[in-house]
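1. here is my input, please return the structure:
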Amino acid sequence: MKTLIKNVQIVNEGKIFKSDLLIENDSIQKIAENISEAADKIIDGEGKYLIPGVIDDQVHFREPGLTHKADIASESKAALAGGTTSFMDQPNTIPNAVTQELLEEKYKLGAEKSYTNYSFSMGGTNDNLEEVLKTNPKNVSAIKLFLGSSTGNMLVDNPETLENIFSKTKMLICVHCEDEATIRKNTQEYKEQYGDDIPVKFHHLIRSEEACYLSSSKAIELAKKTGARLHIFHVSTAKETNLFRNDIPLKDKKITAEVCVHHLTFTNQDYETKGKLIKWNPAVKTQQDKDGLWKALLDDRIDVIATDHAPHTWEEKQNPYTSCPSGAPLVQHALPVMLENYHSGKISLEKIVEKMCHNPAILFQIDKRGFIREGYKADLVLVDLQKPWTVEKENILYKCGWSPLEGMQLHSSITHTFINGHLAYDNGIFSEERHGERLHFDR
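-> The predicted model follows:
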C-alpha cells in the first residue's frame, strides 16, 4: 500500500518546507519535491501542514477498572481526532499496574482495543521494588511514582523505598510531585472553615506552590544523589521551573520536565467560571505561574507538553470539593489548543512540534517515531490552520461526554491522522480497523 501526500508544508526539526511525501506500508519511504511515483492513494496537501504524530507522555485512559469514565478504545479514538498517535498510560487503574503480570494485562488490552500506538508505565509502591526491577526498558515506557496521593496503594512516601528505586532501577522514572503532608495540613485548615464543600477557588492554595516545590526539589536532589534518570510530570509553578536546566541537549539531560496544556491555558481566575471542571492535581495556579511556565517552555527548561488526560463523569465532577475527583479530558483538543497559541504569536509551529512530537521521542528514546524522516514509522498529522470550529457537546468524543473547553472557538482543524502508514482519521471519519502498535524504546 502506497500513499502519496502532495504539495504540503512539512514542519519538522526546526524547519518548514514544501514537499511531497510517500508512505509505503507502515513507513515513510521518500520525502522530496515532485514525487511522481504511482500510489494507491493521493492526498492533496496544498495549504495544509504535515507534522509528526503527537506523542502524549501522560494519560489516564481508565482501563481496567474505571471504564465508566473512559476506556482505551474511546479515548484513543478521541486522540486520533486530535492528532495524537502515541500515548503513555499511567498505572493508577484498578487494579494498579504494580506487578509485571498486571502490567502485561494492560498491554493485552492495548493490543486488542487501541486505535493509536500505546505504552503503559509500571507503577511503584512502598513495597514492590522487586517487581519494579523486573521491568523491561525495551518495551515499557517508564516507572511511575506518585509522591502525592493517588488511586489505591500508589503513594510512595517511604524515604528508604524511594532511594532504593532511584538507585537500583535503570529505567526512566516519572514522578507526580506534591508533598502529601503539606496538602493534608492545608485541606484540614479549609475543612475546619468550610466543611466538605470547600470553594474550589482555594484549590491552588491547598495544593500549593509550597507543596509542589518541596516535593519536586526533593526528587531532584535524590536523582542527583543516585544518578537516576528523572522526569517530572506536570510542573505547575514558576518557582519549580528554576530547578531545571537548558544549557545541555535534551538527549544528555538526566533530569527533565513536562508541562500540561491546562497549566498553559487556565489560571486560578478561571475557577470562577469553570469551577470544579478545572480541578486538577497539581492545581491550576496563578497568572504569574502560567507566565513562568510559558517562559520555561520557550527557553527549554521545560522539555515536553502533555495532557495528563484524566476523565471523570459529569456527575462525579459535581460532587462537593473533598469528594470531587481531580482531572479532566484533553487528548482530542491538546494540539488544536496549542495551535491557538501559534495564532496569537505566543509559540511557533516548529516549537509546538518540538515539544509535542520530537522531544517525547528523544526523552523516552522511542524507536523510529516522533520525526518526519525516511525509514521512520508513518505516524503523521495533516493540519488545516484556517479551518475553524467550536468545541461543543456534539463533537466531543470522550466517553465522559464533556470538556472544560466547551464553547471555545479553535481556528485549526486536524484533517487526517495516519497511524503506521494507515489513514486512521479522515475529516471526521474513522477507520474501524485498529493499526496501533506497542511502542518500543531504543535503550
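
2. from now on I want contacts and neighbour counts done on CA atoms only, so please keep to that.
-> Fine.

3. beyond the helix or strand containing Y118, next helix or strand please.
-> Secondary-structure element containing Y118, defined by DSSP states H and E: strand 117-120. Per DSSP H and E, strand 117-120 leads on to strand 122-123 as the next helix or strand towards the C-terminus.

4. next up, for comparison:
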Amino acid sequence: MPVLITNARMINEGRELHGDLLIENGRIAKIAAQITAPAGAEVFDAGGKLLMPGMIDDQVHFREPGLTHKGNLATESAAAVAGGITSFFEMPNTNPTTTTRERLDAKYALAAGRCHGNYAFYFGGANDNLEEIKRLPPGISPGVKVFMGASTGNMLVDDPEVLNGIFAHAQVPIITHCEDTPTIKHNEDLARARWGEDVPFSEHGRIRSREACYKSTELAVGLAKKHGTRLHVLHLTTAEEMGFFTPGPMEGKQITAEVCVHHLFFTDADYEQRGAFIKCNPAVKTAADREALLAAVRDGRIDIIATDHAPHTLAEKSAGYWKAPSGLPLVQHALPTLFSLVRRGELDLHTVIRKACHAPAIRFGVQERGFLREGYWADLTLVDPEAELAVRREDVLSLCGWSPFEGLNLGAKILKTWVNGELAWDGEKVLAPRGRRIDFAGGR
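-> Here you go, the predicted model:
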C-alpha cells in the first residue's frame, strides 16, 4: 500500500524542506510541501523530526560465511537498520574468503531474503587471484578489496608484482586497507621486549603506528597515480596521511578517502577506560589526529564516512592484548555518534548526510539510492536529533552483544527506518527482512 510521511523536516543535497513524502511501489513517488493521502495509504506523522536518506555503509564485516559465532548477515543487518543504515557493502575476509567469482555468487545467494538492508559484496584481492580480478566485470561488486596490511583471513597482498598487476588491470574501483606489515611486526617485537604478554592497550596506536599507515598509503596512492586506477582508501587515522588527498567536492576525483565514526569520536586517551573495546585496525590515535580527520571531513579531503563494523565475542575481547582481536560493532550507533559530533559543533548536518549517504552512492555508482529524489528507492531514516540515546548492553542487536559506546549518551535517536519503501525498524523492534541486492552502474 502507499505510505505517506507527513510533517517532516527533510534534508537532502544541501537543501532543507518541511513537508511530506509519498512512497508508492517501494519508491519515492512525490516530495512536496503538502500531499493528499491516496486511498488506502498508511500515514506517518513525522512530528517535525528529521527525515533523511538512509546511510550507505560501504565498509562492514558481517562475518558470514565461516565466522558466524561473531555475527551473520541477518543479525548484523538488523542492527544496521536499527541504526538508520539501509544499505551496506560487506568485506571479503570471511571463511572461505571471497576471492573467486564462484564464492562471490554464493555469497549473494546466501544473502537473498535474509538481509534487513540492501547488500553488496566486495571481491577480495590475494597473492594468487590476479587473473580472477582481471576478469571481474563492472556492476556485480562495488570493488576489489586489497589488504595492504595483515588482516583476518590471510588476505595480505604483499607480492609487489601482484599488487602492481591489480592496480593496473582492475575494471572496478580498488579499496585498500593501508598499514605496512613489516613496520607493525618490528613494533610488535619492541613491545614484546618491553612488556612481554602484558602490553597495555594504550600501546596499540604505537604498534599499529602512524609510520605504518603513512608508508602503506603512500604506496597505494603512488600505484593509483601510476596506473590511473580508481582508488578508495579506507579508515584513515593520521594527520600526515591527509596530505595525500585533495580537498573539495568528491565528483571527478580519481582517488578518494574515507574515515570511520570511531576514529572521529575516540582518541588514545580512551584506551584506559575502554581497552580492547576500542582495539581496531588501523588503531585509534591521538586527539590531534582526530582533529585533523574532522578538519579533513569539513574541507573535503575525506569524502566518505563509514563504520568498519567488525564484531567479536565478549570472550574474545576479554583476552589480553595479544589475543584480543581488533574490531568493533558499530552499525547500530554510527549515525547517533555522528549526530553527537553535530551537536558539539564539530560537524554540520549537511556534511554528515553528504558523506554518509550521498557520497557512497556517487563514488560506487549505486543506482537510485542514497538521496531523497522522486523515482528513487525509498530508503529512509527518521531521526530525532534533539533526543539522546543511552547506549546499554542489553539493547545491542549485534550478535556479539556489546558496544564500544556503552555508558555514553549519543546525540540522536533513530525513530524509524524504511528499506525499499517498507518499514524495517519501528523504533522498538526490527521487522521482516526488506533488503535487496544493490545495483551498480555497469549492470550485473
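
5. could you get me the TM-score between them?
-> Remark: TM-score between the superposed chains equals 0.98 [TM-score structural alignment, normalised by the length of the first structure]; 441 aligned residues with a C-alpha RMSD of 1.0 Å.

6. coming back round to it: have a look at how far, on average, the strand holding Y118 of the first structure is from the second structure.
-> Following superposition, strand 117-120 of the first structure is found to deviate from the second structure by 0.4 Å on average (mean C-alpha distance after the TM-score superposition for the first structure).

7. helices or strands up against that strand?
-> strand 84-89, helix 100-113 (3 or more C-alpha pairs under 8 Å, 6 or more residues apart in numbering; DSSP states H and E).

8. pull the residues that contact stretch 196-212 of the first structure.
-> With contacts defined as C-alpha atoms under 8 Å, 6 or more residues apart in numbering, stretch 196-212 of the first structure is touched by 177-180, 182-183, 186-187, 190-191, 236-237, 239-240, 268-269, 271-272, 275-276, 279, 281-285, 320-323.

9. can you rerun that using 6 Å?
-> Residues outside stretch 196-212 of the first structure that contact it (C-alpha atoms under 6 Å, 6 or more residues apart in numbering) are 177-179, 182-183, 186-187, 271, 283, 285, 320-322.

10. please identify the most buried of the helices and strands packed on strand 117-120 of the first structure.
-> strand 84-89 (a mean of 28; mean count of other C-alpha atoms under 10 Å).

11. what range does that one cover in the second structure?
-> Aligned using TM-score structural alignment, strand 84-89 of the first structure spans residues 85-90 in the second structure.

12. what ranges do the strands span in the stretch 51-200 of the second structure?
-> Using DSSP state E, counting those that start in this stretch, the strands of the stretch 51-200 of the second structure run over 55-60, 85-90, 118-121, 123-124, 144-148, 174-178.

13. in CSV, list these along with distance to I438 of the second structure.
-> Below are these laid out as CSV (distance: least, C-alpha to C-alpha, whole Å):
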stretch, distance to I438 of the second structure
strand 55-60, 11
strand 85-90, 8
strand 118-121, 6
strand 123-124, 15
strand 144-148, 16
strand 174-178, 18
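
14. tally of neighbours for the equivalent of E64 of the second structure over in the first structure?
-> Alignment note (TM-score structural alignment): E64 of the second structure maps to E63 of the first structure. Neighbour count for E63 of the first structure, taken as other C-alpha atoms under 10 Å: 22.

15. for the one 4 residues further on, same thing?
-> T67 of the first structure has 17 neighbours, counted by other C-alpha under 10 Å.

16. how near is it to C400 of the first structure?
-> As for T67 of the first structure, its distance to C400 of the first structure is 10 Å (criterion: C-alpha to C-alpha, to the nearest Å).

17. same check, this time on K355 of the first structure
-> 28 Å.

18. over to S27 of the first structure?
-> In terms of C-alpha to C-alpha, S27 of the first structure sits 34 Å off from C400 of the first structure.

19. can you check E354 of the first structure too?
-> 30 Å.

20. looking at these two, which is more packed in?
-> E354 (25 against 21).

21. fine, thanks again, bye for now.
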